[in-house]
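>>> need a 3D model of the following:
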Amino acid sequence: MKRIKILLILLTGVIVTSCQNDFSEEIPPITLPLNEAINNEKVLNTAVNGLYGYYQTNSDGSLNSYGAILPTLQELLADNAFVALVNSNRFSTTRDPNLTFYTQNNADIATVWSTLYKIIANANFVIGYEGKISDDSNTPGTPANLFGQAYAIRAMAYSTLVSLFSDNFNGSNSEFGIPVPLDFKPGTNLPRASVKQVYDQIFADLTKAASLVGTTNGSRKLNAAAIDLLFSRYYLAVKNYGQANTYAQKVLNNTAYTLLPSSGVADFFSTVGETNTETIFQIDYNSLDLPGANDGITATWSSTGRYKQNFATQTFFSKLGAADVRRGTWYRNTGYVLTLNDNPKPIDVMKYTTTDRDIVVLRKTEAVFNQLEAMYYTNPAEALVKLNLWVKTYRDTGYTYAGTGTDLLKEILMQKNLELFLEGFRYGDLKRNGIAFKNPQTQVELTLNKVQFKAFPLPQAELNTNLSLQQFPGY
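This is a model prediction of the structure:
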């Protein structure tokens, strides 16, 4: 994804910077008054493309979100993945049973916070021009569609931030949400909103996006199907399981996309798989725009990466049936991992093995599991039937499960992790559903009463900059 030189601000707007544009024509740094910076649909389109650019990672790691650090942390902070004994020191504290990862000086936590607020600041900048840009017949699409994408992008960022830096909806310390800037106002310091206020804003942004965005943006832009899937995520978070089911079913009913069949598993994460109709939204990487071997998701995952250090556990691998099509394709217990000193031996995760493979963020099969989770709370018997049907049909013909109660919920989430490992879910799924765990490889344990399972600490640098902020209680 090419990037545009556009003003960006950290949370409360005192840091302004820009990044290199590599579109077909060079756009100079914005020096016009802010009310003149976006003055036509072509520039608006470039600015929205720039928002997607912030989903990537850059060479110094200061820009890193959905393309690498978020899916990585979702696995390493949960129960089915770990950093090997021999490592580059990246993410190494995630394996410490003393939970030293969760400190206000942690650089990874700071990067997540700053990058997501950069996305929000730039989205606010773009949204500030809503109603001021006329449709240009020479520019594909419409201004309404572009503004709708900006609202959806902002909603995604707020959803991710509140899920990590606050407790669950209706959880403890409900007044400790996150700041919610909605305007481009450099230098403004905002306190935390309540958790409910943050989710209310996410709902408002998704509702506005749904009214503006069309269906034909392609898999590298957010469209109506993406917004339906984001609504399903939202309703799971706020525990409205009926609506979560409804929106998941909307995605499943969308004939523009198809559930990934067993025959498509082997190639799905190759560059050939980028055109698969399973994918609703993916982050664009190509031969001219790469994160680099040191920086992208491939840097630390799989035996093909630069550092070869992040792996899945044997316990995770044991959940795959002998006939499961993901065994030996996405996950392998052979080759390089057998040379490592870790005990038990690691499992190689072979999803992303080339830097120019687009990073999958939203795909249709997620809707299957959003629906199953919602049904667990409303109709567990039907959830059990549908779980068995999906796994048997799409991944493992020999699969049979008959558990009930919380065991059924854990199985639904385990099957989701087997399918969507390294796609940004596990830690959040466990936290949202109040499922404590102990990582069998590292012995890291998170229980419901530990502050580390309630919320990330706010970065110390942000606390120093914004004196209106309060640290989450317990840190």
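
>>> CA atoms for contacts and neighbours, from now on please.
Fine.

>>> helices along the stretch 351-475 of the chain, start to end?
Counting by DSSP state H, counting those that start in this stretch, the stretch 351-475 of the chain has helices at residues 364-378, 380-394, 406-420, 426-432, 451-454, 460-465.

>>> just the stretch 51-200 of the chain next, same as before
Listed in chain order, the helices of the stretch 51-200 of the chain (DSSP H, counting those that start in this stretch) span 69-76, 107-127, 143-165, 195-212.

>>> rewinding a little: now the helices of the stretch 351-475 of the chain as JSON lines including mean neighbour count and distance to residue 128?
Shown next, in JSON lines, are these (neighbours: other C-alpha atoms under 10 Å; distance: least, C-alpha to C-alpha, whole Å):
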{"stretch": "helix 364-378", "mean neighbour count": "23", "distance to residue 128": "32"}
{"stretch": "helix 380-394", "mean neighbour count": "17", "distance to residue 128": "43"}
{"stretch": "helix 406-420", "mean neighbour count": "19", "distance to residue 128": "36"}
{"stretch": "helix 426-432", "mean neighbour count": "22", "distance to residue 128": "32"}
{"stretch": "helix 451-454", "mean neighbour count": "22", "distance to residue 128": "34"}
{"stretch": "helix 460-465", "mean neighbour count": "14", "distance to residue 128": "25"}
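
>>> and those as a markdown table, adding distance to residue 243?
Formatted as a markdown table, the helices of the stretch 351-475 of the chain follow (distance: least, C-alpha to C-alpha, whole Å):
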| stretch | distance to residue 243 |
| --- | --- |
| helix 364-378 | 9 |
| helix 380-394 | 16 |
| helix 406-420 | 18 |
| helix 426-432 | 17 |
| helix 451-454 | 25 |
| helix 460-465 | 36 |
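
>>> nearest to residue 292 among those helices would be which one?
Minimum separation from residue 292 across the helices of the stretch 351-475 of the chain (C-alpha to C-alpha) falls at helix 406-420, 23.8 Å.

>>> quick one: the closest one to helix 380-394, angle?
Here the directions of helix 406-420 and helix 380-394 differ by 30 degrees (axes from the mean of the first three to the mean of the last three C-alpha atoms, to 10 degrees).

>>> run this one through as well so I can compare:
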Amino acid sequence: MKRHIIYIFLTCYLLTGTTACKKYYEPSTAKLESAALNTEEDVYSATIGTYAVLKKAEYVRSMHFLSEYPGDNIAQAQTSSDDLSNCYRYTHLVDGSHATNVWMQAYSVINAANKVIAFVKDDESDNLNQLKGECLYLRAMMYFNLARVFGRPYSQNGGSSQGVPIVLESTTEEYPKRNTVKEVYDQVISDLLKAADMMTEEKNNNYASREVADALLCRVYLYMEDNDKAIEYADKVINSGRYSLLTGENYEQYFRGVPEDNNETIFCIRHMTTENRDFNAIGSMYYSEGGQGVTGWAEVYASTQYMELLNKYPEDLRHSFISPYTTDGVLSYPYSTPVSNIRYNTRLNPNTPMYYINKYNYQEGLVNLSSPVYIRLAEIYLNRAEANAKKGNLQNALDDVNAIRSRAGLSGNALYTQANLDAAGKTVLDVVLEERQLELAFEGHRSYDLFRNNRPLKRNYPGTHSLNNTPSTNITQTIEATDNRVIFYIPNREIQINANLTQNP
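Okay, here's the model as predicted:
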């Protein structure tokens, strides 16, 4: 199905104090023309400024909508004028605001990183090498995220489909064309390998370090189906001794403490207490203290499909990340058993339970403050489990899955053996992906995990996705891994400026 392209008109804008017309927008891929770097202090300031872009709502919030909302762990409970509804419903637009935001902010990070990478020679001081390594990591992270949003899964065609333009410190093209997904992944790996060699300082999880680069390499290799390398880099991170799985009450409070004190988080986008965005925060979409519209919008809930999976074991500590909204107006937290008096959202047919999500709330006691986690140790265990499952190392895979289940408070028959998998008619890969769904829910992994494994996304629960159907009381939605809609349009703003860019179908 060919999706219609909506064209926009570019207009000139006035220079301050004049009526002269400035040239039309520069493409986001254009190299920055800003003050040159001269000293180590300049490099440090430029690097900190590059991290700061990650915290912009135009990046962190929009990237969350692009990565989490296409999954099946959440249910949008009412339509919104915000483009996030299109992300959720798979009704993408060529001028979608969140895809445009991510494209522009990612290339802003890339251009800023390129300046430092070009300025710092490879044989400089340890401090300068560290900063250059951090910028290499940030550039790699941006390219990887861009390739996931705008390029098809690597596994579908070996990366031969169109990705995004690669703009490096040496790039001279004003209007670069799209590189293939494979070329983008190759650049990501090159940057991460070099970054890992250059970074020698054990910085906290707000910043890049050797282990952060290794952790992202683990994820990238898994997405490429290079299972040997995924296992190799998982081992490096797990055996580094820098991280440990949180347990018990510490795990239940995972997202509420001071981020750098968390021994499981490998890399997060740190937001200080002065950076609470209230209703513009990610968490405001999932949670509101006192009911909808009080401290947040609370328009997106945990799906009943996800809750059925979680409720198989009431003792599962991951219930702590769900706060059901009950009929007496009280949020149940921590949530460890099914709630009988849960409130239902009557805007949907059938009415749907209001399972609030609190993974993005109450950091350091502030209701809408959070530092979104990009990589954590549990993912690395599950990356290794998936790679081992695909290599036929089934017991190794089950050992890692059971390590995650055990720390979530599960034991006995809730842990997997080959015998109980055979009885249930499940493969080891099935339970690895199911465990990823449980453990990494609401963190932007689910749709990628399905599509890169050539599995369809199946929603069979109330949500605004039913508005795509006739009649709208049909609550099902299936998106095949080969569907055009599993990726987003290249922002039409960029297409209009750069004739060398081709649009996604």
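
>>> so which of the helices of the stretch 351-475 of the first structure is nearest residue 193 of the first structure?
Of all these, helix 460-465 comes closest under C-alpha to C-alpha, at 15.3 Å.

>>> hmm, back to that, as CSV, the helices of the stretch 51-200 of the first structure with distance to residue 265 of the first structure would be great.
Below are those laid out as CSV (distance: least, C-alpha to C-alpha, whole Å):
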stretch, distance to residue 265 of the first structure
helix 69-76, 19
helix 107-127, 30
helix 143-165, 27
helix 195-212, 31
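
>>> turn these into a markdown table, columns for mean neighbour count and distance to residue 249 of the first structure.
Below are the helices of the stretch 51-200 of the first structure laid out as a markdown table (neighbours: other C-alpha under 10 Å; distance: least, C-alpha to C-alpha, whole Å):
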| stretch | mean neighbour count | distance to residue 249 of the first structure |
| --- | --- | --- |
| helix 69-76 | 23 | 25 |
| helix 107-127 | 23 | 29 |
| helix 143-165 | 25 | 20 |
| helix 195-212 | 20 | 16 |
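
>>> between those, which one is nearest to residue 94 of the first structure?
Between the helices of the stretch 51-200 of the first structure, helix 69-76 lies closest to residue 94 of the first structure; by C-alpha to C-alpha that is 6.3 Å.

>>> matching residues in the second structure for the closest one?
Using TM-score structural alignment, helix 69-76 of the first structure lines up with residues 62-69 of the second structure.

>>> for the stretch 201-350 of the second structure, just list every one of the helices.
210-223, 227-238, 248-252, 304-310.

>>> buried deepest among those, which one?
Most buried of the helices of the stretch 201-350 of the second structure, by mean neighbour count (mean count of other C-alpha atoms under 10 Å): helix 210-223, with a mean of 24.

>>> from residue 105 of the first structure, how far out is residue 58 of the first structure?
From residue 58 of the first structure over to residue 105 of the first structure the distance is 21 Å, taken as C-alpha to C-alpha, to the nearest Å.

>>> in terms of neighbours, single out the busier of those two.
A direct count of neighbours by other C-alpha atoms under 10 Å for residue 58 of the first structure and residue 105 places residue 58 higher, at 17 against 14.

>>> the inter-axis angle of the helix or strand containing residue 396 of the second structure versus helix 377-391?
Applying DSSP states H and E as the criterion places residue 396 of the second structure in helix 394-407. Angle, helix 394-407 of the second structure to helix 377-391, by the same axes, to 10 degrees: 160 degrees.

>>> name the helices or strands packed onto helix 394-407 of the second structure?
Counting contacts by 3 or more C-alpha pairs under 8 Å, 6 or more residues apart in numbering; DSSP states H and E, helix 394-407 of the second structure is packed against helix 377-391, helix 428-439.

>>> with distance to residue 412 of the second structure added, can I get the ones you listed in CSV?
Listed next are these as CSV, based on distance: least, C-alpha to C-alpha, whole Å:
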stretch, distance to residue 412 of the second structure
helix 377-391, 20
helix 428-439, 16
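
>>> which one, of the ones you listed, ends up nearest to residue 489 of the second structure?
Among those, if distance is taken as C-alpha to C-alpha, the winner is helix 428-439, at 26.1 Å.

>>> so that closest one corresponds to what in the first structure?
Counterpart in the first structure of helix 428-439 of the second structure, with TM-score structural alignment as the criterion, is residues 408-419.

>>> please apply the same query to stretch 188-197 of the second structure.
The aligned range for stretch 188-197 of the second structure in the first structure is 202-211, by TM-score structural alignment.

>>> chain center to that stretch: distance?
From the chain centre to the centre of stretch 202-211 of the first structure is a distance of 18 Å (C-alpha atoms, centre = their mean, to the nearest Å).

>>> superpose on the second structure and give me the mean offset of that stretch.
Its matched residues in the second structure lie on average 0.8 Å from stretch 202-211 of the first structure after superposition (mean C-alpha distance after the TM-score superposition for the first structure).

>>> show residues contacting that stretch.
Stretch 202-211 of the first structure has contacts (C-alpha atoms under 8 Å, 6 or more residues apart in numbering) with 147-152, 154-156, 158-159, 224, 227, 230-231, 234.

>>> go again using 7 Å as the cut-off
With contact meaning C-alpha atoms under 7 Å, 6 or more residues apart in numbering, stretch 202-211 of the first structure is reached by 148-149, 151-152, 155, 158-159, 224, 227.
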